[in-house]
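Q: Let me see the structure of the following:
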Amino acid sequence: MSDKILNSHDFQEALRKCSEETGIPFDKVEKEAAADLKEMAARPGRYSVAGWEAFSKWLARAYKLDVNDRELVELRKLNKDSSLVFLPNHRSYLDPLVLRSAMQPYGFPPNHVLGGVNLAIWPLADFGQKNGIVFIRREFKDDHVYRATLRAYLSYLIAQRSNLEWYIEGGRTRTGKLRPPRFGILSYVIDAYTEHPDNDVHIVPTSIIYDQQHEVSAISAEEAGGVKSPESLKWFYDFSKSQSRRLGRAHVRFGEPLSLKEAVKLTEDENGKPRPRLAVPKVAFEVANRINAVTPITPVALVTFALLDNEDRALTVGEGRDILGPILGYIEKRHLPMTDNVDLNDQGDMRKAVERLVSENVVEVYDGGVEPVFRIPRDRQHEAAFYRNTVVHFFVNRAIVEVAVLKAMDDGGDSEAITENTWQYAKRLKDLLKFEFFFPSTKDFATNVKDEVDLAFPGWEDKDLSAATVEKSFKDAKLHVAHRVIAPFLEAYTVLFKQLAAADPAMVVEQDALVTKCMDIGQQLWLQHLLHNPESISKDLFKNGLQLADNLGLLEPGDAELKEKRAAVAKELQGYVDKVSVIRHLARERSREFLATHETYGA
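A: Presented below is the predicted three-dimensional model:
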């Protein structure tokens, strides 16, 4: 295999070009390419594959598999005539093992899995390569020889009709929600497809989600400012040992496959010539949307959804039911995917989810009174938010509508003005949150907003809207989600932009230092009860806020006008945070009404 790749005409030409661009003699470039290929290439073997499958099941022993048989049967049929490229989300080091275990009973050949070379630790490196693992470097954009070698290897695999797998986020999610996709490997695969257009290739969006994860506590600690432990033999021993505790199920779902042939065809110019690089971002974001669409809502996600952002109050089981009842009604109306038909009675799946969270100390229970009450401790709120964030994408449009309607209500005016202003605020919130969530085109987003308004305020088009009628509708509503869905992101961005506004506009922004400063200030604001969400104190959120600032043209040095623009965005964000506080207050009032009619502690 190596000789075939190294001696191919196209690769030889690519290496000659590398030699010319770098000034390195061709024989040295060729030798470097051979070493790179040896480092990355998988070397599957029949006996080692059987051993790997047993190893996979042992390492992922904390979970029972939950798969959709119909999806896998249909994919196996598709695989007879087409190569498949599986692009899963990335939540755990176990993801490739879980996916392998899910596919193996259906007769799929092992995927060639592209993974980070940081995991090529002894003795897993050799074992992994013999089982289709392709270890690639994290950073290689300036290494022309390595790039050419990886491109040639992927082209070879596509030509051989091999199935591929890699994790499009480029790393495990730190917050629980899907991260923005990385384009690099996808661009190489699309290039490889254009070299072999007769070999049809389908991209398979893949969702892997766990009831709970052993890794989440470490991930959450890193996100709150901790240091990531390097991968090593000791790390692997500790990781494998932790999997002895059962944590429920691992759920694997597959979105509708995308044909690369069709995706590339859509990029043809007026002369019918394809422009495959234009397909890369479109395919990547479509994959992300399809992953989100099939990610099932778990009982643990719902429990953490209810227990977070309650002003640090403990809830009774009854209060939890009261919060989740309208949410489940919303899920049913929108036909959202779930892992179970959730039952809100004491012996149902929700109760089991609470018990698992209590056993892992994510939720604490006090049962010394009349009835048990549950809360999430301060030091586990990042961890709980990880589980909640696995499903927030389903509620983000509803959250945006809630805030947009309140802002439009403040502006006043007649029905037409309130409707138009609601749309303008919704568009603005979509733009501010575009580095956190995947949004559709403006046209499709407009449809989504209208659908959400229809659900939140039935018959609104036939009513004479005013500030008073909108306020009454809000107070009468049983479902309020903005404080549970978008508040952490808006609060984090507000902290960041206030620091940008306070900085000297002529100075270069030291991004790492600013993130560290925002972490410290966020902690202070939380201790002062000026920040509602401790999960807002997040390196990932502050870094995304910096991306937003850059996108708005507010990161590069400037003059006094730049300072004013930064301050204006900070003020705008604070305005949205204030509206979320109104929604939080309405939810709190509803909770008080529930307690008043279900009082037990005075019995």
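Q: contacts and neighbour counts: CA atoms only from here.
A: Noted.
Q: Now do the helices in the stretch 151-300 of the chain.
A: Counting by DSSP state H, counting those that start in this stretch, the stretch 151-300 of the chain has helices at residues 184-195, 216-223, 233-242, 260-265, 276-294, 299-307.
Q: Can you list the helices and strands that the shortest one packs against?
A: Pointing back at helix 260-265 there. strand 201-210, helix 276-294 (3 or more CA pairs under 8 Å, 6 or more residues apart in numbering; DSSP states H and E).
Q: could you dump those to JSON lines with distance to Leu258?
A: Formatted as JSON lines, the helices and strands packed on helix 260-265 follow (distance: least, CA to CA, whole Å):
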{"stretch": "strand 201-210", "distance to Leu258": "5"}
{"stretch": "helix 276-294", "distance to Leu258": "8"}
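Q: Show me the contact partners of stretch 200-211.
A: Residues outside stretch 200-211 that contact it (CA atoms under 8 Å, 6 or more residues apart in numbering): 81-91, 95, 99, 193, 247-261, 287-288, 290-292, 294-296, 298-300.
Q: residues near Ile24, how many?
A: By other CA atoms under 10 Å, the residues close to Ile24 number 12.
Q: try the one 10 residues further on
A: Applying other CA under 10 Å, we find 18 residues neighbouring Ala34.
Q: One more, so I can put them side by side:
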Amino acid sequence: MTNRKGSSLVRPAAPDLEILGDRVTLHPSGYIEPPEKPQDGDRERTLMGSMARFRSSPLEFLREVSLHVSGTGWRAYDDFIGQPIFYPGFSEQMIAAVLSAPILQKRITELATKRIAVEQKEGLLDINDPLFDAKRTQRKAALEYSLHELCERMTGDMICKMESKPFIRGAYYFITQLLTRAYHQGIHVSSEEVLRLRAVAKKAAEKKQSIIFLPCHRSHVDYVSMQLICYRLGLALPTVVAGDNLNFPVVGSFLQHAGAMWIRRSFGGDMLYTTLVQSYIDTLLQGGYNFECFIEGGRSRTGKLLSPKFGILSFVLDSILSGRVDDAIICPVSTQYDKVIETEGYVTELLGTPKRKENLADFLSASSVLSLKLGRIDVRFHEPWSLKQFVQEQQLRATGVPANIDTKEVDDRTMRHKLLRTLGYKVLSDINAVSVVMPTALIGTVLLTLRGRGVGMAELIRRVEWLSERVRAKGGRVAHFGNSPTSVVIERGLEVLGKDLVGTVEGLPEPCYYAVDRFQLSFYRNMTIHLFISEALVCASIYTRVKRGGGRDNQRISYEELRHQVQFLSQLFRGEFIYPTEGLEVNLDNTLRRFEADRILDLVRDSEGNITAVDLSDAERAAGRENFDFYCFLIWPFVEAFWLGAVALIGFTPPTGYQGDTWLDVKKCQDSAQLLGKTLYHQGDLSYFEAVNKETLKNSWSRFEAEGMIVISKSQNGKIPPKMKLSEDWAPRRDNATSHIVPKGRLWDFTEKIAQSRIEGKNRRDGATVSTRVLRLTDTIGETLYLEAMDDANMDEDDKAPLKRKQKSGSKMQARAQL
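A: Predicted structure coming up:
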């Protein structure tokens, strides 16, 4: 995207490779780096001809199909970098290697021994029998054989079976035909990053080390695009960790032979299965086979990075820490889309509709989506790094003594957990560092951070260019399209988003654009929020004074008051966002100084140069607070969601005289919170409908649980749903005369603390509105939950036991509340 007159020039970065079917095209860089010198105007260069379509050119289409079937040229996939996979018997050899793993054999023996002890205790084996030793040995051998057969069957169901090169060639052609119909501008990668990755892959192959690709996860297209890139650019295809929910007829077998390994969504404490998965991962890493899993676990339904999931990552780390695997190479990967196919379905799920189980009918019906023009996919690879070296650096930081991996030290559970968390958040940080902000994300962000119903094209161009500059100033990357002017790029982005997301009012002096589906459009806005989270927290904290109105002195906030509110919000959203690593004080001061340089804030200093107070600058006031409001608009939906989560907790206060169990069904509580949010939104007491999305509400309650505000218990019986209750120290009291909840106390003050940073709206300044209508509404919903809980009170004492234990342990956690 070109810069307007007078703006900074840009430095050329490495050119992009566009992969579109059989065509690979060299482009100018797909992102703009911080300014230094003018672009040199790299020209596009087509390396291979485009893929033919049957309807337009049937003979050429048939010729290309024959080239893929016969494996001509690069299509043969004979000269890839990595360990050999495609040969008959590969699956059988992999199964044999997994089953012979010492840790699995040890687990089988351990489980058989435990079962023998149970049978002996139950009298099935008589210790007084003269043949006891022989029978015991025979029974143990039978148990071990049975467990071995079970492991063999589970391994065959789990492992990927990439053993047919003709199948892979055909799969590549078939998937490329489908994907390039939807993403008609292909897959873009950085040539520099690809060359670097190939160099690392060559060294890894020589050392028989695996490359572990850790991508973000926004779409099912993520792993498809990754496989296509590796195939087209000559890298060994990775084995991809996939949930067995995708293992349905026809599609499941296809994916397994194309690289998927199936694992259960939950292991449920199954020690044998856990060890089996560890054995398979050990076998892959010991053999130097490339590996891929999603650092976030499931797909992000909100557009922003989710907190890391440590399941598969813990297996990988254990392989290194135990010494069973010498080293592996970590490669964080960012995948960005002009438009994500599944966003409409995500909105439905976030609003409370249960996720449908994957099936073949839905998969086939997706063909209609493939006819859409969804733009392009941008995939970026962070510089790969050694996992073993990472562990050693963390040990050096902890002990101050350089050494090889100390297996005794890392056996400590606390140390392992800390190491795992550091690893997970480092990968997320690396993904953010290489992510490219797409035009659709810029447009979505601008449309959702402007006051008013819509925006004209001239203003939209101005704000998109301003946002692009802000992204680059924060070290981010902005996608662009050669030397196309901003207006052309915006028009293209609007076309990709479509009329269902962005509407147009014609017949005016200039077209006016407005958000049609703000909920779905927020998915694209959330792709930029990680860059500005520090600025958003600071502005939302300053807003506690700005919203008071009046003169400048009335809106000025002291540094201490600002720091306190920023700290509160930072703690509140600790599980929601990834913060810079410098710490609160440094981040706050750096952010304030950037705002001062951008003429958004004025900083009042004492004689020693220390910041004592902050207020809006004259320039920002003259501009109608447009930049300050932008940062507030970014985080206000999340402030609203956490405020809603806290208000919903107030409604879980037991009714006066209630004699039943005060544990409530977690899912019913979450559903009631969504119902409360929808009601408050339509009544005007909630400004953002996206605040009712269940993922953010779940995150808020996870935060509240960590601080001891609520206690959640999961029963040993899987058929009994999780239960929750308010901690006694946080539960509000009721008025003895009216039985209404009294708007006072710890939870009320906490909720009001969040409310200070909320956007003004209907009756927002009138605290009585919340203490009367909102409280009575949430109380009514809470009463319904307690009535339902009384109907469930017939559970037996064994089922109630875990809840009672959790209640006792919960009282110990209450002192931990920091918010």
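Q: Highest mean neighbour count out of the helices of the stretch 151-300 of the first structure?
A: Neighbour counts (mean count of other CA atoms under 10 Å) averaged over each of these peak at helix 299-307, with a mean of 24.
Q: What range does that helix cover in the second structure?
A: Counting by TM-score structural alignment, helix 299-307 of the first structure pairs with residues 439-447 of the second structure.
Q: cool, stretch 248-259 of the first structure as well?
A: Counting by TM-score structural alignment, stretch 248-259 of the first structure corresponds to 375-386 in the second structure.
Q: Which residue of the second structure is paired with Val401 of the first structure in the alignment?
A: In the second structure, the residue matched to Val401 of the first structure (TM-score structural alignment) is Val538.
Q: what about the helix or strand where its match lies, how far off from the first structure?
A: Following DSSP states H and E, one finds Val538 of the second structure within helix 533-546. For helix 533-546 of the second structure, the mean deviation from the first structure after alignment is 2.7 Å (mean CA distance after the TM-score superposition for the first structure).
Q: same check, this time on stretch 486-497 of the second structure
A: Counting by mean CA distance after the TM-score superposition for the first structure, stretch 486-497 of the second structure comes out at 2.2 Å.
Q: Any idea how far the helix or strand following the helix holding Val538 of the second structure is from the middle of the chain?
A: Moving toward the C-terminus from helix 533-546 of the second structure, the next helix or strand (DSSP H and E) is helix 552-555. Chain-centre distance of helix 552-555 of the second structure: 40 Å, with CA atoms, centre = their mean, to the nearest Å.
Q: Stretch 254-266 of the second structure too?
A: Relative to the centre of its chain, stretch 254-266 of the second structure is centred 20 Å away, using CA atoms, centre = their mean.
Q: got the contact list for the helix or strand hosting Met415 of the second structure?
A: Remark: Met415 of the second structure resides in helix 413-434, with elements defined by DSSP H and E. Residues outside helix 413-434 of the second structure that contact it (CA under 8 Å, 6+ apart): 214-216, 295, 305, 307-310, 313-314, 317, 332-334, 380-382, 391, 394, 409-410, 475-477, 530, 578.
Q: And these, which of them are buried?
A: Neighbour-count burial (16 or more other CA atoms under 10 Å) is assigned, among the contacts of helix 413-434 of the second structure, to 214-216, 295, 305, 307-310, 313-314, 317, 332-334, 380-382, 391, 394, 410, 476-477, 530, 578.
Q: which stretch among the helices and strands packed on helix 260-265 of the first structure comes nearest Val580 of the first structure?
A: Ranking those by proximity to Val580 of the first structure (CA to CA) places helix 276-294 first, at 24.5 Å.
Q: The second structure: which residue goes with Leu555 of the first structure?
A: In the second structure, Leu555 of the first structure lands on Ile710 (TM-score structural alignment).
Q: what do you get for Val392 of the first structure?
A: Superposed on the second structure with TM-score structural alignment, Val392 of the first structure falls opposite Ile529.
Q: Equivalent analysis for Trp122 of the first structure, please.
A: That one, Trp122 of the first structure, aligns with Pro249 by TM-score structural alignment.
Q: now do Thr447 of the first structure
A: Using TM-score structural alignment, Thr447 of the first structure lines up with Val586 in the second structure.
Q: is it true that that match lies in a helix?
A: Yes. Per DSSP: H, G, I helix; E, B strand; the rest coil, Val586 of the second structure lies within a helix segment.
Q: Could you measure from the equivalent of Leu460 of the second structure over in the first structure over to Phe594 of the first structure?
A: Aligned by TM-score structural alignment, Leu460 of the second structure pairs with Gly320 of the first structure. Distance of Gly320 of the first structure to Phe594 of the first structure, computed by CA to CA, to the nearest Å: 11 Å.
Q: Looking only at neighbour counts, state which of the two leads.
A: Per other CA under 10 Å, whichever of Gly320 of the first structure and Phe594 has more neighbours is Gly320, with 21 against 15.
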